[in-house]
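S.K.: below: sequence and its predicted model.
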Amino acid sequence: MKISKEYTFIALLTLTFVSSIVTLKTTEGKTDVYFLLLILWAVKFILVAFEFMELRKANVFWKLTLGFVLALIMTIILLLL
């Protein structure tokens, strides 16, 4: 159990590092970069929710609600780009 949390934490740090590198290396106005950053954000969101908030053991309702909220936020952000 503890090893899984350590691997998740390392994955989160790696994804954060990749996000910062992508942000520093790109210029403004590229929607494909925004899409990549949004995907990285969603992966980090899911990792935190399922590992550290322990939604892995939660009721199916909460898992579906998390997926719906994540899809809703991503849709709104993509429509505003």
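M.R.: Good, I have the coordinates.
S.K.: when you work out contacts or count neighbours from here on, use the C-alpha atoms and nothing else.
M.R.: Will do.
S.K.: now the spatially most central residue of the chain: which helix or strand?
M.R.: Centroid-nearest residue in the chain: Ala42, 2.4 Å away (criterion: CA atoms, centre = their mean). Counting by DSSP states H and E, the element that carries Ala42 is helix 31-47.
S.K.: and the comparison structure, right after this:
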Amino acid sequence: MKISKEYTFIALLALTLVSGFVTTKTTEGKTYVYLILLILWAAKFILVAFEFMELRQANVFWKLTLGFVLALILTIILLLL
């Protein structure tokens, strides 16, 4: 169980570094860059929720609620781009 948290933490650091490189290597106004950053954000959100917030053992209602909120936030942001 402790090893899983360490791997998750390393994955979160890697995703953060990748998102940093994506933002520094691109120019403004490219919609696909925002889409890549949103996908990376969603992956980090899911990793944190299921590993560190212990949502893996939670009721199905909370898992579905998390997925709904994530989809809602991503939809709103993508509509505003």
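M.R.: Done, it's in. On a predicted model such as this, the values are computed, not experimentally measured, just so you know.
S.K.: please state their TM-score.
M.R.: Scored by TM-score structural alignment, normalised by the length of the first structure, the superposition of the two chains gives a TM-score of 1.00; 81 aligned residues with a CA RMSD of 0.2 Å.
S.K.: sorry, back to before: what packs against the helix holding Ala42 of the first structure?
M.R.: Under the contact criterion of 3 or more CA pairs under 8 Å, 6 or more residues apart in numbering; DSSP states H and E, helix 31-47 of the first structure touches helix 2-25, helix 60-80.
S.K.: since we're on the corresponding residue of the second structure for Val33 of the first structure, how many residues are nearby?
M.R.: Matched across to the second structure, Val33 of the first structure falls on Val33, judged by TM-score structural alignment. When counting by other CA atoms under 10 Å, one arrives at 17 neighbours for Val33 of the second structure.
S.K.: quick check: Val33 of the second structure touching Val22?
M.R.: Yes - contact criterion CA atoms under 8 Å: Val33 of the second structure and Val22 qualify, at 7.3 Å.
S.K.: hmm, back to that, between helix 2-25 and the helix holding Ala42 of the first structure, find me the angle.
M.R.: With axes from the mean of the first three to the mean of the last three CA atoms, to 10 degrees defining the directions, helix 31-47 of the first structure sits at 160 degrees from helix 2-25.
S.K.: lovely, talk soon.
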